[in-house]
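Q: fold the following and give me the result.
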Amino acid sequence: MGALGAATPRDWLRPGLFALVLGASALLGSGTWSPRWFHRLEDLMADLRWRLGPSAGQSAHVAVIEIDEASLDVVGPWPWPREVVAGLAGELFTRHGARLVALDMVFPEPRDAAADAALLTLARRHRMVFSQAFYLTPAAVRTGHPGGALPASAEPSTAAGLAGVPAATGHLGNFFAAAPGDCVGHITPQVDADGVVRRIAPVIGYAGQQYPMLAAAALLCARPGLPAALPWPALAPLMAAAREADGFVPIPWRHASAGFPVFSAVDVLARRVPAQALAGRYVLVGASALGLSDHVVSPHDPRLPGVMAHAEMLDWLLAEAVAPSPRLMLPWLGWAWTIATVLGLAWLSRGGNLLAAYGALTGMAGLWLLVLLGLPPGAAGRAAVLPVVAVLMLLVLQAPAEWALARAQARQFQRRFRRYLPPAVMEAVLRERGYEAMLPMRRTLTVLFADMEGYTALAETMAPERLVKVTEIVLEALTAQIHAAGGTVDKYIGDAVMAFWNAPLDQPDHADRGLACACAILSGMPALNARLQAVCPWLAPVRICIGLHSGDAVVGEIGSPLRKSYTAIGDTVNIASRLQDLCKAVSADLLVGEGTAALAQRHVLEPVGRARLRGRSRAEQIYAVRGRPCPQPFDLSEPAVA
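A: You can find the predicted model right below:
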């Protein structure tokens, strides 16, 4: 609320905006409103979490063999002969003791029959996983043979409750028709609209069967005497717990660029890698050479070998199997933070310092990000983004709305105050206070009344047109002196003017300003009379009487709904008016009240008498300015005068 209970436009604008932000946050948090930008913001928040969150360090279980530029230079361009790929996998098993080898590459067409047979024989002797890809778009092709489907007893819809898996429309399979027990996993990440890979389907449905991702197939892969690292009943719940509503799981980008031991394929083939360097590890073989175009954009890196996404998933599943992450769910925390942020801004905005309020708002958003980093992934649910959304909406909506309101109020203020204030003062008011300056409020003022003596008699003898001209000249001169002293013209009352200081701007020296203005008016009377003589040569010299008093009053726009004016009311105004009237009774041109005398610092005042003014219960001490003509001492304590 404004001063003295007056409502300002901001009193309804701000609550309206806060209610709008809370309402929009409720729709977003509940999923009733789910615009694309909200999901984009969720993605950015997840990216920020992986970038700022602690790294998991180098994996102790997963390693990567990269087909890099050096390998292509020595072995030859891709695709390599199948016997080379078989030889690479054989080295990893026999010389280095790899626990499993997963090939992040697809062999869609048969080549040399002997080499193809050798590769298949090796795969069926050891735990070796082939890859395949699926198309999730309408326009799809079908190449090669899909393989590695989950047995009917292990399908998510029956065994683990993972219903609603993404459905594929086409496939890129391998040259062989998979036999039961062949290990094949899909390498089909979900590429978001901004090109970043953040999720992958743990299982894809295709042609009535279900196919696991490469990381899951690696853990399910078993051979005679070599059991699966993680059977389906144990693996499925891990993926089910991390699945989102659309059937995809977030890729846990827990490692930085050096998160996995990486060796060049040519170094393995040339036996430059120490024997048993990969003993007991899950080894993924994939391309990193730029020319092979097998790269993805991750939250960490704009150009990361695609095999790293599968390495992250495999390492995460292994870690979850040993020590599952705490399934802490605190969706209420995001809601509470959002409400606290909006209510906090509402409270801070009451002081009018929006810069401090917006600083606190930004701080709340930053603190929320720190809280998120300390929570397990997904703990805040959909509400994780709400505090940030609320902050962005408040910044986007409130700042322009406040600016537009301030501009409208400035124009309104200029229209209203142009009549009262000098231009310099009006600009200062706009900068410092704005619309609130017009609201009624209690302030200590110095009030001046100045009146032309004998105006009534003059009006009887002078033509109205000439009288108007004389009045305009006098009021123009008085107004110029008031404005020069930084005063506010309250009103014109016929030939009289009322002005005051210390409103709408604070003027600590308002008493001295009022005294200086009164003295300047009286000192300028010879020049004013000379100007009047030029217009009316027969006009007698004009005399101005001034009353000045300081004290508390209510000042602001006061009136009815049909018409208001910026004015001051109160006993202080009455006393100043009575002092001006008293001037005529004691033949003085300036009389000053007790309040002004108490506040004046630069002017010396001396008492000239006492008088009980009309409407007052006690006599007042009356002062004059030393150095100016003073009336004869008087005592009009009884009866009441003026």
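Q: when you work out contacts or count neighbours from here on, use the C-alpha atoms and nothing else.
A: OK.
Q: what residues does I67 make contact with?
A: I67 is in contact with S264, A265, V266, V285, G286, A287, S288, A289, counting by CA atoms under 8 Å, 6 or more residues apart in numbering.
Q: try 6 Å this time
A: I67 makes contact with A265, A287, S288, according to CA atoms under 6 Å, 6 or more residues apart in numbering.
Q: following the one helix or strand A477 maps to, which helix or strand comes up?
A: Applying DSSP states H and E as the criterion places A477 in helix 464-484. Note on helix 464-484: by DSSP H and E, the next helix or strand toward the C-terminus is strand 488-493.
Q: chain center to the helix or strand just after that next one: distance?
A: Downstream of strand 488-493, the first helix or strand assigned by DSSP H and E is strand 496-501. Chain-centre distance of strand 496-501: 47 Å, with CA atoms, centre = their mean, to the nearest Å.
Q: picking up where we left off before, quick one: which of the contacts of I67 sit in strands?
A: Counting by DSSP state E, the contacts of I67 place A287 in strands.
Q: now the contacts of I67 in TSV, with distance to G161 and neighbour count?
A: TSV is the format used below for the contacts of I67 (distance: CA to CA, whole Å; neighbours: other CA atoms under 10 Å):
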residue	distance to G161	neighbour count
A265	40	25
A287	35	27
S288	37	22
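Q: still on that earlier bit, got the angle for the helix holding A477 vs strand 496-501?
A: Orientation of helix 464-484 against strand 496-501 (axes from the mean of the first three to the mean of the last three CA atoms, to 10 degrees) gives an angle of 10 degrees.
Q: one more, so I can put them side by side:
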Amino acid sequence: MGAEPETERLRVIGSRLARSSLSLTRYVAKAGPGLITALLLLILQLLQPPFVAGISDLVFDTYQRAYPRPYEDAGVRVVDIDDESIRRLGQWPWPRTDAARLTDALTNAGAAAIAFDIVFSEPDRTSPARAVEILRQNPEARGDYSEIAALTDHDELLGQAMERGPTVTGYFLTGEANNVRPKEHAGVAVSGSSPLGVFTEYNGAIVSLPMIGDRASGAGSVSLEAGRDHIIRSVPLIANLDGRIVPSLSLEALRVAQGAGAILVRSTDGSGESGRRGLPEVVAVKTGELQIPTTGIGELSMYYTAPHPERIVPAWRILQGDLSEGEMQRLFQGQIVFIGTGAQGLRDLRSTPINAVELGVVIHAQAAEQMILGRFLTRPDWAVGVERTLMVVLCLLIALSAPALGALRGGVLAMLALGGVLAGSWFAFRNSGLLLEPIFPALGVVSVYIAITAVSFYREERARSHIHNAFDRYLSPELVDRIARDPGQLELGGEVRQMTVLFSDVRGFSRISERFGPQELIGFLINLLTPMTDVLLARKATIDKYIGDAVLAFWNAPLDDPDHEQNAAYAALEMLETLKRLNADSDRDPAWPGQVAIGIGLNTGPCCVGNMGSRQRLSYSLIGDTVNLASRLESLTKYYGVSILVGEDLAAQLASFALVELDIIRVVGRDAPERVFSLAGPPEMATTSAFIASQTRMAAMLAAYRSRDWAGAEAELAHLRGPDTIAGLESVLAIYSRRIADYREAPPPDDWDGISQALEK
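A: Coordinates of the predicted model:
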């Protein structure tokens, strides 16, 4: 009898397990159509068929129409040879003398660059010698018109005007091979492997006559390639002409306007990335101070404004003197001017997401505006991974939840997910200019829900039919438990530590860049940054990153460093000593650009440090106000004329070092004022009588200055200018002399607290 209860208990447990197994099987069967649909969509997303790109284009076109780029005056103008200009000045083509007058007028008005979306490829038929040939063929002609024939050729006059101004000529790229090539006015350097393999190769060009084009300051391609639907969504900034990288008209205009040298093309492996096609792709293009993110084939994704007449000036107003000298300067001084044809019959008409009929010259102008303003549409390299992950997560969520939720509540969940995808894509575009495709995540949500709902509906219909045919047998559906699944997204971030941060930058790097070619410039940076890095590493620093000529380093992570403040101070001083040695050897090194100077900002405080970035790519880095302040301090070294600036918290930890208080300043982007110090030398210097005297007088001067004792402050300044004062304070003393003179002239308000305000980052 004792065994019967135990047998019954085991039977009950077995029955429950069997029912659970059956429920799970049925649950998986209901979710199966959604899971299969998700798998098919994942395969489709990996294949990236062309029709998906077309749908994505339409979505982003809609975004642009809903929120065009707000128009801002970026210093770009368009001179339009419009219908009224043709009516007033005669039929096209105009004599080249008109183009020369237009060029001279814009040059005299102070235009920074004059770019022609016109190709002067044929000789001017109205030139004197050619006109005389026509006249001599007239039976009624008298004389040989030799005086007229001796006049200067119109093409020559235009070439002379081109030479006088900051001009850029345009040329067309063609697939038909020829031997005509534009003059190379500036080199193109590549950081990383050459990305030519991803470009369409052009084998010919249509260029302006040499006497015109060769005298200009630059030349750029005016060729624009539309998509399959004839809409221009991107502009090529660079192109492949017979294995040579050539710039676009807008990029070359920016180069000329800045007076820049070579154009720098950064490829994927030069940026620590990998091309998606197995070949090096373009990441960014740089000219002068402007760095422009591009697509993998070197195109700028266009973000158009709505039509704005403010940027366009009709050509006749310039050529017929309708604009006064003052108006000309107001409109064109310091501007990049694009000249194009908008008259009927001459129109270079294109379609954009914003405007079905747009002038090609306006597209070039808008490209230049974007590059100047930094208003870009970018599709980052992590976008595909995010979209793929989001699609899989949402498909799994709908596939596993909808069977338990039922059609109505599952539909609500699907609508919320769909709305979230579309809203996320829109806000990424609206607020950050990111092109995140909603197509596959949205398609996944809708398709999985439809698949599950359709299969469920089919099964229910079959069940109803079976019940109708066998009403005496009714089988109630099994109930299934709801399964909540966490997608388990990777959580990025790190830990908060007390850290010391160093930010270093080369003074006058733009000037150095102009003197050197790309390879020489890279060699100089290697020769400079290598010994600087040796110093930092010897002092236990972690190198965060190199930003061109700048270095960001930090202490006390990932390994603990109880002396991180002192190590950072010693490292900064040793960097200056290393630079002195490099400068001393500059006479023997032709690759060294004379006397090089650096500025260093040091700060200490709490930072968040750890693996940061995206799910595709992480880097060990740090963020926080401490880092931002270190960067601001480095920038302020230029203002105060000192080499090393130290924040207040770090100065408190470096009491034994030779520190001189310079000011209390409120930096850009930070409300709290900061007391800043110059790190003049190591502890050995801090004990010398000369330094102590200078430090004491500087403190006395600051006390007098902050208490409005101008006479007392000036007296201390006079002593500080003596021969025993420590070197490096000359600019600081000059700053306070100017401030005191200004305050004598216009006293500060009663609530003045002696705090200065930095005007630049």
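Q: between the contacts of I67 of the first structure, which is closest to R419 of the first structure?
A: Ranked by distance to R419 of the first structure (CA to CA), the contacts of I67 of the first structure are led by S288 at 76.8 Å.
Q: please enumerate the strands of the stretch 51-200 of the second structure.
A: 76-81, 113-116, 167-174, 188-191 (DSSP state E, counting those that start in this stretch).
Q: so what corresponds to G298 of the second structure in the first structure?
A: Alignment note (TM-score structural alignment): G298 of the second structure maps to F248 of the first structure.
Q: distance of the equivalent of A70 of the first structure over in the second structure relative to V313 of the second structure?
A: Aligned counterpart of A70 of the first structure in the second structure: E84 (TM-score structural alignment). Relative to V313 of the second structure, E84 of the second structure is positioned 12 Å away (CA to CA, to the nearest Å).
Q: can I get the strands of the stretch 51-200 of the second structure in TSV including distance to G444 of the second structure?
A: Formatted as TSV, these follow (distance: least, CA to CA, whole Å):
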stretch	distance to G444 of the second structure
strand 76-81	44
strand 113-116	47
strand 167-174	42
strand 188-191	39
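Q: if you compare these, which one is most tucked away?
A: strand 113-116 (a mean of 30; mean count of other CA atoms under 10 Å).
Q: what range in the first structure does it sit on?
A: Aligned by TM-score structural alignment, strand 113-116 of the second structure falls on residues 100-103 of the first structure.
Q: try stretch 519-528 of the second structure
A: For stretch 519-528 of the second structure, there is no aligned range in the first structure, judged by TM-score structural alignment.
Q: now that stretch: how far from the chain's centre is it?
A: In terms of CA atoms, centre = their mean, the centre of stretch 519-528 of the second structure is found 24 Å from the chain centre.
Q: now do stretch 296-313 of the first structure
A: Relative to its chain's centre, stretch 296-313 of the first structure lies at 31 Å (CA atoms, centre = their mean).
Q: ok, the alignment partner in the second structure of L304 of the first structure - contacts?
A: Alignment note (TM-score structural alignment): L304 of the first structure maps to E358 of the second structure. When contacts are counted by CA under 6 Å, 6+ apart, E358 of the second structure touches L349, R350, S351.
Q: name the nearest residue to the second one, ignoring sequence neighbours.
A: Closest residue to R350 of the second structure in three dimensions, ignoring its sequence neighbours and counting by CA to CA, 6 or more residues apart in numbering: E358, at 5.1 Å.
Q: got it, and the first one?
A: When the adjacent residues along the chain are set aside, L349 of the second structure lies closest to L359, with 4.9 Å between them (CA to CA, 6+ apart).
Q: looking at the contacts of E358 of the second structure, which are in strands?
A: Short answer: the contacts of E358 of the second structure in strands (DSSP E) are L349, R350.
Q: for the contacts of E358 of the second structure, which one is nearest A66 of the second structure?
A: Relative to A66 of the second structure, the closest of the contacts of E358 of the second structure is S351; by CA to CA it sits at 16.9 Å.
Q: tell me how many other residues crowd that closest one.
A: When neighbours are counted by other CA atoms under 10 Å, S351 of the second structure registers 19.
Q: and E109 of the first structure, by the same measure?
A: E109 of the first structure: 13 surrounding residues under other CA under 10 Å.
Q: hmm, it is touching G173, no?
A: No. Using CA atoms under 6 Å, E109 of the first structure makes no contact with G173, being 8.9 Å away.
Q: other SSEs contacting the lengthiest helix in the second structure?
A: If you go by DSSP state H, the second structure has its longest helix at helix 383-432. Packing partners of helix 383-432 of the second structure (3 or more CA pairs under 6 Å, 6 or more residues apart in numbering; DSSP states H and E): helix 3-47, helix 439-469.
Q: tell me the most buried of those?
A: Using mean count of other CA under 10 Å, helix 439-469 ranks as the most buried of those, with a mean of 18.
Q: ok, average deviation of that one from the first structure?
A: Aligned to the first structure and superposed, helix 439-469 of the second structure gives a mean residue distance of 3.6 Å (mean CA distance after the TM-score superposition for the first structure).
Q: now find how far off-centre that helix is within its chain.
A: Helix 439-469 of the second structure has its C-alpha centroid displaced from the chain centroid by 47 Å (CA atoms, centre = their mean).
Q: beyond it, next helix or strand please.
A: Going down the chain from helix 439-469 of the second structure, the next helix or strand is strand 493-506, by DSSP H and E.
Q: what stretch of the first structure does that next one fall on?
A: With TM-score structural alignment applied, strand 493-506 of the second structure matches no range in the first structure.
Q: next, the buried residues of that strand.
A: Buried residues in strand 493-506 of the second structure, defined by neighbour count with 16 or more other CA atoms under 10 Å: G493, G494, R497, Q498, M499, T500, V501, L502, F503, S504, D505, V506.
Q: in CSV, list these along with distance to P293 of the second structure.
A: Formatted as CSV, these follow (distance: CA to CA, whole Å):
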residue, distance to P293 of the second structure
G493, 26
G494, 29
R497, 34
Q498, 35
M499, 32
T500, 32
V501, 28
L502, 28
F503, 25
S504, 25
D505, 23
V506, 24
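Q: between those residues, which is closest to T107 of the second structure?
A: Distances from T107 of the second structure to those, taken by CA to CA, are shortest for V506, at 34.2 Å.
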